[in-house]
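[1] generate a structure from the sequence data that follows.
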Amino acid sequence: MKNANDALKGRVFEVSLADLQKDEDHAFRKVKLRVDEVQGNNCLTNFHGLDFTSDKLRSLVRKWQSLIEANVTVKTTDDYLLRLFAIAFTKKRPNQIKKTTYAQSSQIRAIRKKMVEIIQREAASCNLSQLTTKLIPEVIGREIEKATGGIYPLQNVHIRKVKLLKQPKFDLGALLNLHGESSTDESGQKVEREFKETVLETV
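    A predicted model of the protein is given here:
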């Protein structure tokens, strides 16, 4: 028979990153969190996806520049299969007078290739928790900007969306470690030691 806890498990909630980080600078990012376990009044969640708000995406698109997009499917070291969507825009070269900053199709292909290489390298070399810490400060975006500077200068390079395609088998221990909680065995040992100490004091 199903209970209320079972009804909550697997449910996905979408929250603003600004609320989680208590920083309005991250208000344009939406994070999806999936409930994997329920303990009392607490729902233990895991990362399920990331997206930009539509108004942020519209604000990035401007005239006189080229838009470059790339998407990569990668597997993290802890066997999460993700698809990452990147977005980038060209900008004026130093001392450029011309108003437009359109990149040639060959340059766009070269930039997209670099974007794919960097995303694969950065995402495949870490676990899901480490990857999420790279997404918030735009570590991958800055790497792409540096690597493609010789092809064409870029600005507003972002991982605009992360989609979870496949996840490994549920592991309660890994989820508890993610939330900084100890396992039941450790808490049992602590209670046992405290009990022995109190007995010694009474004797």
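[2] switch to C-alpha atoms for all contacts and neighbour counts from now on
    Noted.
[3] what are the ranges of the helices in the chain?
    4-8, 17-21, 54-60, 105-124, 128-135, 139-148, 172-178, 184-202 (DSSP state H).
[4] which parts of the top strand by length along the chain are buried?
    Scanning the chain for the strand with the most residues, using DSSP state E, yields strand 154-166. Neighbour counts using 16 or more other Cα atoms under 10 Å place Leu154, Gln155, Val157, His158, Ile159, Arg160, Lys161, Val162, Lys163, Leu164 of strand 154-166 among the buried residues.
[5] please give the structure of this sequence too, so both can be compared:
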Amino acid sequence: NWANIPGEPALWVFLLGDMALFSMMFGVIGFYRSHDFETFVISQALLSEAHGVLNTVLLLTGSLVVALGVQAARRGSDRWARHYLLLGLSTGVGFCVAKWFEYSAKIDAGISPTTNSFFTNYFVFTGLHLVHVVIGIGVLALMWSRARTRGRLRDSMRFIEGGACYWHLVDLLWIVLFAFLYLA
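    Here you go, the predicted model:
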């Protein structure tokens, strides 16, 4: 029954397609890692686990406050929904700022997407994820905007739930990328 699924059915087609795309990307990372293991291990040691952990904490916190925002919207508490959604949006902005510093440090050290296969994967896949974060920030900004108009959240619950599902997908994808690129 589609009535009990958060968001619109078409959104779930998009989310499942996006997960399939990223699953293929994870397979690409695994393929290159298995064929050039030493390069991956050496290059992985050049990543800042602190940046990776910070980004993970930011996105996990963002997912928590967005979920709290959806709950507040369901209760009709526009004020709390606004606050939580703005906090979620700010964690996305924080992620982008942290990623900027991380990329800058790599480029300043002479590391680029052409350095080796690991850094090609790193820049391409974290960059594609970053695009998803920026889109998510836009979605959260629209959700926040709707929460600013009294009574508009009740009429927008499918959008609010769908936007939250997208944001949770962005979080999930980062957790897997973090594990593959920073920890594996």
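[6] work out the TM-score between the chains.
    After superposition, the two chains reach a TM-score of 0.27 (TM-score structural alignment, normalised by the length of structure 2), with 78 aligned residues with a Cα RMSD of 4.9 Å.
[7] before we move on, the earlier item: of all the helices of structure 1, which one is nearest Ala70 of structure 1?
    Closest to Ala70 of structure 1 of those, according to Cα to Cα: helix 105-124, at 6.1 Å.
[8] turn the helices of structure 1 into JSON lines, columns for mean neighbour count and distance to Leu82 of structure 1.
    As requested, the helices of structure 1 are arranged in JSON lines below (neighbours: other Cα atoms under 10 Å; distance: least, Cα to Cα, whole Å):
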{"stretch": "helix 4-8", "mean neighbour count": "12", "distance to Leu82 of structure 1": "24"}
{"stretch": "helix 17-21", "mean neighbour count": "14", "distance to Leu82 of structure 1": "19"}
{"stretch": "helix 54-60", "mean neighbour count": "11", "distance to Leu82 of structure 1": "21"}
{"stretch": "helix 105-124", "mean neighbour count": "18", "distance to Leu82 of structure 1": "9"}
{"stretch": "helix 128-135", "mean neighbour count": "16", "distance to Leu82 of structure 1": "9"}
{"stretch": "helix 139-148", "mean neighbour count": "18", "distance to Leu82 of structure 1": "15"}
{"stretch": "helix 172-178", "mean neighbour count": "13", "distance to Leu82 of structure 1": "18"}
{"stretch": "helix 184-202", "mean neighbour count": "9", "distance to Leu82 of structure 1": "31"}
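[9] okay, those in JSON lines with distance to Gln39 of structure 1 next?
    Shown next, in JSON lines, are the helices of structure 1 (distance: least, Cα to Cα, whole Å):
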{"stretch": "helix 4-8", "distance to Gln39 of structure 1": "8"}
{"stretch": "helix 17-21", "distance to Gln39 of structure 1": "20"}
{"stretch": "helix 54-60", "distance to Gln39 of structure 1": "35"}
{"stretch": "helix 105-124", "distance to Gln39 of structure 1": "31"}
{"stretch": "helix 128-135", "distance to Gln39 of structure 1": "21"}
{"stretch": "helix 139-148", "distance to Gln39 of structure 1": "34"}
{"stretch": "helix 172-178", "distance to Gln39 of structure 1": "11"}
{"stretch": "helix 184-202", "distance to Gln39 of structure 1": "12"}
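[10] so for Thr45 of structure 1, which of those sits nearest?
    The closest of the helices of structure 1 to Thr45 of structure 1 is helix 172-178. By Cα to Cα, the value is 8.1 Å.
[11] show me what that closest one is packed against.
    Contacts defined by 3 or more Cα pairs under 8 Å, 6 or more residues apart in numbering; DSSP states H and E place helix 172-178 of structure 1 against no helix or strand at all.
[12] what does the longest strand of structure 1 rub up against?
    Residues outside strand 154-166 of structure 1 that contact it (Cα atoms under 8 Å, 6 or more residues apart in numbering) are 48-52, 60, 80-91, 135, 138, 140-142, 144-145, 148.
[13] relative to helix 128-135, how tilted is it?
    Here strand 154-166 of structure 1 points in a direction 160 degrees away from that of helix 128-135 (axes from the mean of the first three to the mean of the last three Cα atoms, to 10 degrees).
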